[in-house]
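Q: coords please:
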Amino acid sequence: MTQTAVELVDDLGAVDPSDWDGLAAGNPFVTHAFLHGLHATGCAVRRTGWQPTYLIMRRGGRLVGAMPLYVKAHSRGEYVFDHAWAEAFERHGLPYYPKLLCAVPFTPVGGPRLLAASHEDRVLLARAAIEVARQAGVSSLHVLFPREDDRRALREAGYMMREGVQFHWRNAGYADFDAFLSAMSHDKRKKIRQDRKKVAQAGVGFRHLRGKAITAEHLDFFYRCYASTYANHWSRPYLNPEFFSLWHEAMPDAWLLIVAERGGEPIACALNVIGGDTLYGRYWGCVEFVPGLHFETCYMQAIDYCITQGISVFEGGAQGIHKMSRGLLPVPTWSAHWIADERFASAIADFLERETDGMNQYLDELESHTPFKAPLG
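A: All right, here's what the predicted structure looks like:
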């Protein structure tokens, strides 16, 4: 019988990219290039509170499973909020950090987290990660935004599940953008048309740049916009220019840059990522304020692109009930959690049961306020 071996690696450069990507299921955010780029450019490293400790599983010397694991010294850049849990630990004189996290840094996008071809191997990975957490003596282990196949394995391995919500747009086979608007209720359709008209009357036009059509000059402008969004919130960007340059060089076809221009000069842009049949809205910024520009650049232009290109889903990022008025509907998201201390595990399990009931009621309420004339099938 071929032996299965598990090891930890702190440098993804030690793993063959083609072997890794063979397990990534085509998701752009768990590719070797994306994850290794975060480490190689100093964005997700020990100094920033993201210490790579990747779980690698081999059978007969062949890579058959992996988890993007990090030792975390804080909870920033995760988009699943556990600060109340950390405070509860501290009130009882117990350290919550470091903790062990399986996630894509700074990226609230669902996808594979237990990278393996079979359910059995996904369960093995989930259980191996718990053993790593036990041996490391950390307070807890968390898996953020796992896909459905992973969730089944995580439940089987004993993790607790936590429900959240995001807002995604789904293509109902619209012939064009007007057909999409026609499916919406009168007031929502009218508001979108009014907002789009204001942007057009301000003299703003748009360009959709894909792949290698995105130049170094475009990248420089994008980063200026990206950084300004953080500066406007008195914060600092998680990602540096070197990462975006390396990412674009490695995966140009995954990039869609929507650039807003006025008088021949760029004034705003939004970076979207294409993966399979999904467009992921990721980063946005502007250097000039125009009423309605944010919604038009980030959502309406992205939806128009999906309709034109026949893309099925547009994910608009974390949070944002305001997105419903633009046709993005609520969908549940998930995270999985293992807590070392049985007392806290019991308390958190009780909390999660009550939180899930509340979240399901919230989702039902949101769905009753659909922006469409009739619920989409």
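
Q: hey, let's count contacts and neighbours off CA atoms from now on
A: Fine.

Q: next, the buried residues of stretch 1-19.
A: Under the neighbour-count criterion of 16 or more other CA atoms under 10 Å, stretch 1-19 has 6, 12 buried.

Q: so how far is the first residue of that stretch from its last?
A: One end of stretch 1-19 to the other measures 22 Å (CA to CA, to the nearest Å).

Q: one more: stretch 72-81?
A: Start-to-end span of stretch 72-81 (CA to CA) is 14 Å.

Q: ok, residues contacting that stretch?
A: Outside of stretch 72-81, the residues within contact range by CA atoms under 8 Å, 6 or more residues apart in numbering are 49-51, 82-83, 97-101, 103, 105-108, 144, 238, 318, 335.

Q: look at residue 313 and say how many residues are nearby.
A: Residue 313 has 20 neighbouring residues, counting by other CA atoms under 10 Å.

Q: so who does it touch?
A: So residue 313 contacts 168-171, 277-279, 306 (CA under 8 Å, 6+ apart).

Q: which of those count as buried?
A: With burial judged by 16+ other CA under 10 Å, the buried subset of the contacts of residue 313 is 168-171, 278-279, 306.

Q: among those residues, which are in helices?
A: residue 306 (DSSP state H).

Q: so which of the buried ones among the contacts of residue 313 comes closest to residue 330?
A: Checking the buried ones among the contacts of residue 313 against residue 330 by CA to CA gives residue 168 as the nearest, at 6.5 Å.

Q: surely the closest one touches residue 326?
A: No - Residue 168 lies out of contact with residue 326 (CA atoms under 8 Å); the separation is 10.2 Å.

Q: and the gap between the spatially closest residue to residue 83 that is not a sequence neighbour and residue 47?
A: Distances taken as CA to CA, 6 or more residues apart in numbering place residue 75 nearest to residue 83, at 7.2 Å, with adjacent residues excluded. The spacing between residue 75 and residue 47, counted by CA to CA, is 14 Å.

Q: what's the answer for residue 190, then?
A: For residue 190, the distance to residue 47 equals 49 Å [CA to CA].

Q: what of residue 138?
A: Taking CA to CA, one finds residue 138 at 19 Å from residue 47.

Q: neighbour count winner among these two?
A: Neighbours per residue, other CA under 10 Å: of residue 138 and residue 47, the larger number sits with residue 138, 20 against 10.

Q: where do the helices sit along this protein?
A: With DSSP H as the criterion, the chain has helices spanning 17-21, 32-40, 83-91, 119-136, 148-156, 177-182, 186-201, 216-232, 241-250, 293-295, 301-309, 342-367.

Q: one more to line up against the first:
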Amino acid sequence: MHPLPTPSGHSRIIARLHSAISEIDAHAWNTLLAQQKQPTPFMRHEYLLAMEQSQSARPENGWTACHLCLWDAQRLIAACPLYLKSHSWGEYVFDFAWANAYAEHGKAYYPKALVAPPFTPAPGTRLMAQDDTTRTWLLQTLSQWCNEQGLETAHILFLSEQDRQACTQQHWLIRQGVQFHWHNAAPGTDQRFASFTQFLESLQGNKRKKIKQEMRKVADAGIEYRTVQGKAITSADWAFFYRCYERTYLEHGNSPYLSPAFWKDMQHTMPDHWLLFIAQSKGEPIACSLLALHDQSLHGGSENIAYGRYWGALARVNSLHFDLCYYQPIAWCIAHGYDRFEGGAQGEHKLARALLPETTYSAHWIADGPFQAAIGRYLERERKHTQDYAHHLQAHSPLKAMPLTK
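A: So this is what the prediction gives:
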């Protein structure tokens, strides 16, 4: 635990850096998280603790924890998961070109400061605070600390609208990206879909026909599904999931970011946040898809959200990926009253499955004036391309065109 200078004019407020999330009271952290407008499971104390205790995020692989908190006496009033990074892997907002530009000019881009849960590109609150003023204090304290440490850059990834407004007011550079999300809203109404059939009817005929064909191919191959949630996910189910998860990474020539110990911690400390779809052939599991869940009635926020996280298969079946990763989760969300299913980044193939483009944001503090100006100009050009890309995707929406009202 490292004390930092007090926010100007507020002698009661104490700023501290914590070299491990275990130094911070879990109840205080999670209570503050639940008060935010966009909490996610990935900001929970248990999730971050598992990252550290399982050695999935550790200094040796480039993640040095230095979580920033503001305390009013013994009360936690603001906090963010802060890491010193020695590389840019596992972030999903790509700044390798920036690092190369710094190196070409003889400047050290690393270490850099990063605010985000490791390996998790899911939008949500990053700057937890009791109010907007406290959020500004937190951001100012972060910038001051980066200056004192001689850091060149700091980055807040996949942030919420509240966070984005705070960063804009403090003159951080804002970067846009695109993900694909499905919304449980019947077109032209404010009502959720009553059934998967009604959802299919909201699609253009050719898209609806394609989805039905893909689902039929999986059924004709004799595939059946077993859906398990929370504590009903057994140790054997988790072990099978890890086999699939690991294989997906190995097939792409990479090692998995998250260790078996991390998932064991998830089984025991956050079981209710996980939903597992297991595909079976002749009674034997061959593939699975894991979703994270946020229930606003239990954990705050304004939406019930399912997050598509990982999938893997030990055998190949035509169209199984689409059914297991998109159609089964969408059907589950409709049946259980979930408002949104986030399919994550990359892949225009998601658009044909009714996951529509959503703009995501990150914020970037650049210490060097000329570099800040140059990166700012780059982001202006990139923002135009990103917006054009999103508009192009929207023009190819699979949803039926709504009739014009007179």
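
Q: tell me the one of the contacts of residue 313 of the first structure nearest residue 351 of the first structure?
A: residue 168 (26.9 Å).

Q: aligned partner of the closest one in the second structure?
A: Here residue 168 of the first structure is matched to residue 181 in the second structure, going by TM-score structural alignment.

Q: contacting residues around residue 270 of the second structure?
A: Under the criterion of CA under 8 Å, 6+ apart, the neighbours of residue 270 of the second structure are 46-47.

Q: also residue 107 of the first structure?
A: By CA under 8 Å, 6+ apart, residue 107 of the first structure lies in contact with 29, 77-79.

Q: most neighbours, which of those residues?
A: Neighbour-wise, those (other CA under 10 Å) top out at residue 29, 20 neighbours.

Q: in strands, which of the contacts of residue 313 of the first structure fall?
A: Applying DSSP state E to those, the entries found in strands are 168-170, 278-279.

Q: what's the nearest residue to the residue most central in space within the second structure if we skip its chain neighbours?
A: In the second structure, the C-alpha nearest the mean C-alpha coordinate belongs to residue 122, at 1.1 Å (CA atoms, centre = their mean). Leaving aside its chain neighbours, residue 122 of the second structure sits nearest to residue 158 (6.4 Å; criterion: CA to CA, 6+ apart).

Q: residue in the first structure matching that neighbour?
A: The alignment partner of residue 158 of the second structure in the first structure, by TM-score structural alignment, is residue 145.

Q: next: residue 171 of the second structure.
A: Aligned counterpart of residue 171 of the second structure in the first structure: residue 158 (TM-score structural alignment).

Q: now its match: how far from residue 171 of the first structure?
A: Applying CA to CA, one obtains 36 Å for the distance of residue 158 of the first structure from residue 171 of the first structure.

Q: and what of residue 213 of the first structure?
A: The gap separating residue 213 of the first structure from residue 171 of the first structure is 26 Å, by CA to CA.

Q: please apply the same query to residue 283 of the first structure.
A: Distance of residue 283 of the first structure to residue 171 of the first structure, computed by CA to CA: 22 Å.

Q: cool, residue 98 of the first structure as well?
A: Residue 98 of the first structure is 42 Å from residue 171 of the first structure, by CA to CA.

Q: I'd like to know which of the helices of the first structure is closest to residue 63 of the first structure.
A: When these are compared by CA to CA, helix 17-21 sits nearest residue 63 of the first structure, at 6.5 Å.

Q: mean deviation, that closest one versus the second structure?
A: When the second structure is superposed, helix 17-21 of the first structure averages 0.3 Å from its matched positions, counting by mean CA distance after the TM-score superposition for the first structure.

Q: check which helices and strands that helix sits against.
A: When contacts are defined as 3 or more CA pairs under 8 Å, 6 or more residues apart in numbering; DSSP states H and E, helix 17-21 of the first structure packs onto helix 32-40, strand 62-67.

Q: including distance to residue 367 of the first structure and mean neighbour count, could the ones you listed go into TSV?
A: Shown next, in TSV, are these (distance: least, CA to CA, whole Å; neighbours: other CA atoms under 10 Å):
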stretch	distance to residue 367 of the first structure	mean neighbour count
helix 32-40	34	21
strand 62-67	34	21
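
Q: list of residues touching stretch 139-149 of the first structure?
A: 78, 80, 95-103, 108-114, 119, 129-130, 133, 333-341.

Q: which parts of it are buried?
A: For stretch 139-149 of the first structure, by 16+ other CA under 10 Å, it's 139-147.

Q: end to end, how far does it reach?
A: Taking CA to CA, the first and last residues of stretch 139-149 of the first structure lie 26 Å apart.

Q: repeat that for stretch 3-12 of the second structure.
A: This stretch, stretch 3-12 of the second structure, spans 13 Å end to end (CA to CA).

Q: what's the closest non-adjacent residue to the residue mapped onto residue 15 of the second structure from the first structure?
A: Using TM-score structural alignment, the partner of residue 15 of the second structure in the first structure is residue 6. Distance criterion CA to CA, 6+ apart; nearest residue to residue 6 of the first structure, sequence neighbours excluded, is residue 57 at 4.5 Å.

Q: trace the one you found over to the second structure, please.
A: By TM-score structural alignment, residue 57 of the first structure lines up with residue 70.

Q: which ones are touching its match?
A: Per CA under 8 Å, 6+ apart, neighbours of residue 70 of the second structure: 13-16, 76-79, 138.

Q: what is the neighbour count of the counterpart of residue 200 of the first structure in the second structure?
A: Aligning on TM-score structural alignment places residue 200 of the first structure opposite residue 219 in the second structure. Counted by other CA under 10 Å, the residues lying close to residue 219 of the second structure total 14.
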